[in-house]
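Peer 1: Here's my sequence, what's the structure:
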Amino acid sequence: MSDYKLGLDYAKAQDNLDELSAYKQQFHIPKDADGKALIYLCGNSLGLQPKSTKAYINQELEDWANLGVEGHTEAKNPWLPYHEFLTEATAKLVGAKPIEVVTMNSLTANLHFMMASFYKPTKERYKILIESDAFPSDKYAVESQLRHHGFDDKDGLILWSPREGEELLRNEDLEAILKAHGSEIALIMVGGVNYYTGQFLDFKRITTLGHQHGCKVGFDCAHGAGNVDLDLHNSGADFAVWCTYKYMNSGPGSLSGCFVHDRHAYDKDLNRFTGWWSHNKDTRFNMRHEFDVLPGAEGWQLSNPPILSMAAIRASLDIFNEVGLEKLIKKSKKLTGYFEFLLKDLGEDTIRIITPENPEERGCQLSIQVLNADKALHDKLTEAGVISDWREPDVIRCAPTPLYNSYEDVYNMVEELKALL
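Peer 2: Presented below is the predicted three-dimensional model:
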């Protein structure tokens, strides 16, 4: 039995006890036309803007205005090494060593750069395994890699699917696939937290299994970074990529993060696409040198960093660094558990949650099926001031994000849903 209770008084009491509750004041909360704060449960799609972001970006705009090109070396935060200002906090957030992470490009571009290095097909071993309901961009990317290497994109794709009548993936089914087809699979590339169900997969188990069968293993952590304890280094994964605009609150279309395990850090023979920003920093500006790749994840950069986007990421990372992942996940589990408790009180004949019940197998997102309802219900929720996310065919995704959502937010959302039902 849970210790949660019904009623608004309980929600308010939990907010009073919550050591992270003050952080909500550090974010801009969207308002309706009458100036009333909306209930924003959509951080799994676009995170809210920290109030500090403007100052971080303005600093760079001022330095650009006052210094011009000299800002590369003379700015308050010099632009040449700017991406390095993000490294330590990023590594901490995703459970990696600083040498294993870099912020660059956009997510699907990084996925292609990683596959250029880690998808090495042969005639016998060329297939790519992904989850059957992968985020579309991932599916399109791996299909295009198969075509690029001269393989059929249907024959070359192996899907890890839930069982008939189920939504969640089972590890034993992955084991069976690898037992049958492991020698044909060059790459396993799955979404670490599934965008639709919210299922958080067991990275270490998948990686160990993949490596036992001679496969390279990578993860798309778009729905994991800033949400769950990814523990990327200890997972042993060859690579991972993520976006920073969901749980990491860096703004629409902002840059992506990239992880490459440190066992690959000094392998200069790894095939990769290169550019001058992956070249030795000491000789980068002596334009006549032959290419000399940097060690670690930095060796996959191509171009100098887009400073304004990185300034927004830095603003958010400073908040994460201050809070710490441990406290964030502790609140996340409690807040999402409370949300689950309130939804279940509506009755299983009304609501079905397809996200795993085990808190270790999910982040803060709950994916809700409302029986006999369609998108009209989601539209009514939006009109009632609840910002959530609809995914076809019948799921409302809600993410009570621990940095800026409260117990009262969750309580009010369920009350609005109850009223509509």
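Peer 1: okay, CA-based contacts and neighbour counts for the rest of this
Peer 2: Noted.
Peer 1: Would you state the helices of this protein in chain order?
Peer 2: Secondary structure of the chain by DSSP state H: the helices cover 8-17, 53-67, 71-74, 87-94, 107-118, 136-148, 171-181, 203-212, 232-235, 307-323, 325-345, 375-383, 407-420.
Peer 1: Here is the second sequence; please produce its structure so I can put it next to the first one:
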Amino acid sequence: MTDIFSIDYARQLDQQDPISRMREQFHIPKQDNGDDEIYLCGNSLGLQPKRTQEYLNYELSQWQKLGVKGHFSGDFPWMPYHEFLTEESAKLVGAKNSEVVCMNSLTANLHFMMVSFYRPTATRNKILIEDHAFPSDHYAVESQVRYHGFDPDQAMLLAKPREGEETLRTEDLLNLIELHGEEIALIMLPGVQYYTGQVLDMKAITQAGHAKGCKVGFDLAHATGNIPMHLHDWDVDFAAWCSYKYLNSGPGSVAGCFVHEKHHTNMELPRFAGWWGHDKDSRFKMENHFIPMKSAEAWQLSNPPILSLAAIRASLDTIKDAGGIQALRDKSLKLSRYLRDLLEQELADEINILTPADEKASGCQLSLTVNLHGLDGKTVFDRIEAAGVTCDFRHPNVIRVAPVPLYNSFEDAYRFVTILKDSLK
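Peer 2: Predicted coordinates for the structure are as follows:
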């Protein structure tokens, strides 16, 4: 039998990897000894593509040379700059070009979407969200519920795993929607759950929600750039995502938003409006009568920060160079499977993997807990970090590890498991 736990086998897999060349297009952080870090934290902050500096420097030079004329001059004028990101963004989430826009931050976009799509009534006012939602999502939902005058204890419907389980079962979510659907105004769930790395069945959830008259939106912070999606075909009402995880656009970079085209011509749909969402042909007439564009751009408020958009454009071009989201997914399945196989072969008694083994229900990230008596996850995390691994820890006891296909290698996976074994002693 082939020994999969060997550096020679890992390097053989890297040689067979059709996109292994992409690693050279990223800046890999260094350890104190000059070696590359084993960077497995792209689920929190992606690494910097080498072309990012070039794209940023170009815009800085345009600003130096042109001043305000940069809005209309050069290869990438600032006035329509967000449009240069549209096509590749749409491909990542399975949308039409008119359905996506880069704007704001993730939580701000969720709030703006709830202004339009959370329209509670006395009998239909609940929001379905998972019990262990990312805190910002929970805060946003709770504040929206309070803003509309409802009690979060009554209007927030929390989906929980079964007793003794860590992940949500699709049948339980669908049963919850079936049971409470007449009371649910909005379903807002993650595409990929941040803590466990579980991929939810967005298509089935959307169909079930719509069958009960609910609006359905998704937080795709951990999904965009990680897994292929088909938001338009799934008939999702809205979605939002950040761009600094799997999209590698830098800390706090501008977020993305999806609004299904069926909502674009609904002039009765409430929204918070701004100048940048106004019809382009009449925007500079400076009239005080808002005419929304018939696209997701209608939800924009202000002209976006060009330097941040330049970083996103660099990342999207890098993903395009790799062959797009399907090429990334093809490698990700092999890379995450290899890491899982190593963990199960070498550390089955010491490590528990929370992330589902089913490939349809998992992405890049594997969430691990330590089973050894007297040794907690934080201690192990500190040890592997000291040994040159960058991943992250989430309370109470989860080490999140994300082998990202754009820049991580099979050798990274092998070396991580080697260090983890030593750290468990």
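Peer 1: So after superposing, what's the score?
Peer 2: Once superposed, chain against chain, the TM-score is 0.98 (TM-score structural alignment, normalised by the length of the first structure); 420 aligned residues with a Cα RMSD of 1.2 Å.
Peer 1: Point out the most buried one among the helices of the first structure.
Peer 2: Most buried of the helices of the first structure, by mean neighbour count (mean count of other Cα atoms under 10 Å): helix 87-94, with a mean of 22.
Peer 1: ok, residues contacting that helix?
Peer 2: 97-98, 100-103, 225-226, 229-232, 317-318, 320-321, 325 (Cα atoms under 8 Å, 6 or more residues apart in numbering).
Peer 1: same thing but 6 Å
Peer 2: 97-98, 230-231 (Cα atoms under 6 Å, 6 or more residues apart in numbering).
Peer 1: how about a markdown table for those, with neighbour count added?
Peer 2: Listed next are the contacts of helix 87-94 of the first structure as a markdown table, based on neighbours: other Cα atoms under 10 Å:
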| residue | neighbour count |
| --- | --- |
| 97 | 19 |
| 98 | 20 |
| 230 | 23 |
| 231 | 17 |
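Peer 1: Which parts of stretch 386-402 of the second structure count as buried, going by neighbours?
Peer 2: 387-393, 397-402 (16 or more other Cα atoms under 10 Å).
Peer 1: and what of stretch 265-282 of the second structure?
Peer 2: Neighbour count says stretch 265-282 of the second structure has 271, 273, 275-279 buried, by 16+ other Cα under 10 Å.
Peer 1: got a list of what the spatially closest residue to residue 313 of the first structure that is not a sequence neighbour touches?
Peer 2: Closest residue to residue 313 of the first structure apart from its sequence neighbours, by Cα to Cα, 6 or more residues apart in numbering: residue 250 at 4.7 Å. Listed by Cα under 6 Å, 6+ apart, the contact set of residue 250 of the first structure reads 244, 312-313.
Peer 1: again, only this time at 8 Å
Peer 2: 47, 49, 244, 309, 312-313, 315-316.
Peer 1: how about residue 417 of the second structure, what's its partner in the first structure?
Peer 2: The alignment partner of residue 417 of the second structure in the first structure, by TM-score structural alignment, is residue 414.
Peer 1: ok, residue 347 of the second structure to residue 418 of the second structure distance?
Peer 2: 10 Å (Cα to Cα, to the nearest Å).
Peer 1: Could you do residue 157 of the second structure as well?
Peer 2: For residue 157 of the second structure, the distance to residue 418 of the second structure - Cα to Cα - is 43 Å.
Peer 1: how far apart are the lengthiest strand in the second structure and its match in the first structure?
Peer 2: In the second structure, assigned by DSSP state E, the strand with the most residues is strand 184-190. Following the fit onto the first structure, the mean deviation recorded for strand 184-190 of the second structure is 0.4 Å by mean Cα distance after the TM-score superposition for the first structure.
Peer 1: Mind listing residues that contact that strand?
Peer 2: 117-120, 124-130, 133, 177, 200, 209, 213-221.
Peer 1: Please flag which of these sit within strands.
Peer 2: 126-130, 215-219.
Peer 1: Same list (those residues) but as CSV, adding distance to residue 184 of the second structure and neighbour count.
Peer 2: Output for these, formatted as CSV (distance: Cα to Cα, whole Å; neighbours: other Cα atoms under 10 Å):
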residue, distance to residue 184 of the second structure, neighbour count
126, 4, 30
127, 6, 28
128, 7, 26
129, 11, 21
130, 14, 22
215, 8, 22
216, 10, 26
217, 13, 28
218, 15, 24
219, 18, 25
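Peer 1: I am finished for the moment; much appreciated.
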